[in-house]
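Novice: build me a structure from this.
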Amino acid sequence: MDSTVATAAYGANSFLFLCIFIFGLILAVLWILVPFAVFGIKGLLRRIARSLEVIEKQNVDLLAAWRDTPRDYARPAESVVYRDVRADGTVVREERIVPPPR
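Specialist: The predicted structure follows:
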């Protein structure tokens, strides 16, 4: 009976050590790959930051245009200029007609 318990304990220990080794191996591989992921995402983050700057400028322009217009309910449709930055860095201007509020 003692040998059966000893064999079961030895098998459980071996299984536990195998699981810890596999987990450590996966963790080591991921730790090695992290710098590549960080450097790979830098360009995307720069592009997102440029897009956010453009959106902030559009918001400032829209707020300035909204403050300058009279506050009557019979306003005509207004023309709003949007600026956008493409991936290659060129700025695109587009003029849109905004309908009056109802």
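
Novice: make it CA atoms for all contacts and neighbour counts henceforth
Specialist: Fine.

Novice: quick one, helices of the chain?
Specialist: With DSSP state H as the criterion, the chain has helices at 2-68.

Novice: could you also give me the structure for this second sequence? I'd like to compare it with the first:
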Amino acid sequence: MDTSTVANAAYSANTFLWMCLFAFGLILSILWILVPFAVFGIKGLLRRIVRNLEVIEKQNLDLLAAYRDFPRQGETVVYRDVRPDGTVVVREERTAPPL
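Specialist: Presented below is the predicted three-dimensional model:
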């Protein structure tokens, strides 16, 4: 192998590496400049999400209050179990409400 061929390959690899680093730095700097716009642009969306969550929390509190005030009665629960041979076992249980 000729020494000039090796030197040319090393120079090409070094040039390619620097080109890749330059492209990465350029992309990173453009993204760094755009980050504040993205942060300020998402603030409205976050405020809307917070308002929706507050409404949902209020609805949950209202449902919980209505659930506690509602007189509960025993419920019948039906279980249907399918065995591996294909038969179905049905059992009913009556549950009492907690005190």
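
Novice: have a look at how far, on average, stretch 13-22 of the second structure is from the first structure.
Specialist: After superposition onto the first structure, stretch 13-22 of the second structure sits on average 0.1 Å from its aligned residues (mean C-alpha distance after the TM-score superposition for the first structure).

Novice: whereabouts in the first structure does that stretch align?
Specialist: With the alignment judged by TM-score structural alignment, the segment of the first structure matched to stretch 13-22 of the second structure spans residues 12-21.

Novice: ok, the counterpart of Leu61 of the second structure in the first structure - how many residues close by?
Specialist: Aligned against the first structure by TM-score structural alignment, Leu61 of the second structure finds its counterpart in Val60. Residue neighbour count, defined by other C-alpha atoms under 10 Å, stands at 12 for Val60 of the first structure.

Novice: quick check: Arg94 of the second structure vs Val78 of the second structure, distance?
Specialist: Using C-alpha to C-alpha, to the nearest Å, one gets 9 Å for the distance from Arg94 of the second structure to Val78 of the second structure.

Novice: quick check, central residue of the second structure?
Specialist: By C-alpha atoms, centre = their mean, the second structure has its centre lying nearest to Ile49, at 14.6 Å.

Novice: how near is that one to Ile42 of the second structure?
Specialist: 11 Å.

Novice: now swap in Ala10 of the second structure and tell me
Specialist: When C-alpha to C-alpha is the yardstick, Ala10 of the second structure and Ile42 of the second structure sit 47 Å from each other.

Novice: list the contacts of the nearest residue to Arg83 of the first structure once chain neighbours are set aside.
Specialist: With C-alpha to C-alpha, 6 or more residues apart in numbering as the criterion, Arg83 of the first structure has its nearest non-adjacent residue at 4.5 Å, and that residue is Arg93. With contact set as C-alpha atoms under 8 Å, 6 or more residues apart in numbering, Arg93 of the first structure has these partners: Val81, Tyr82, Arg83, Asp84.
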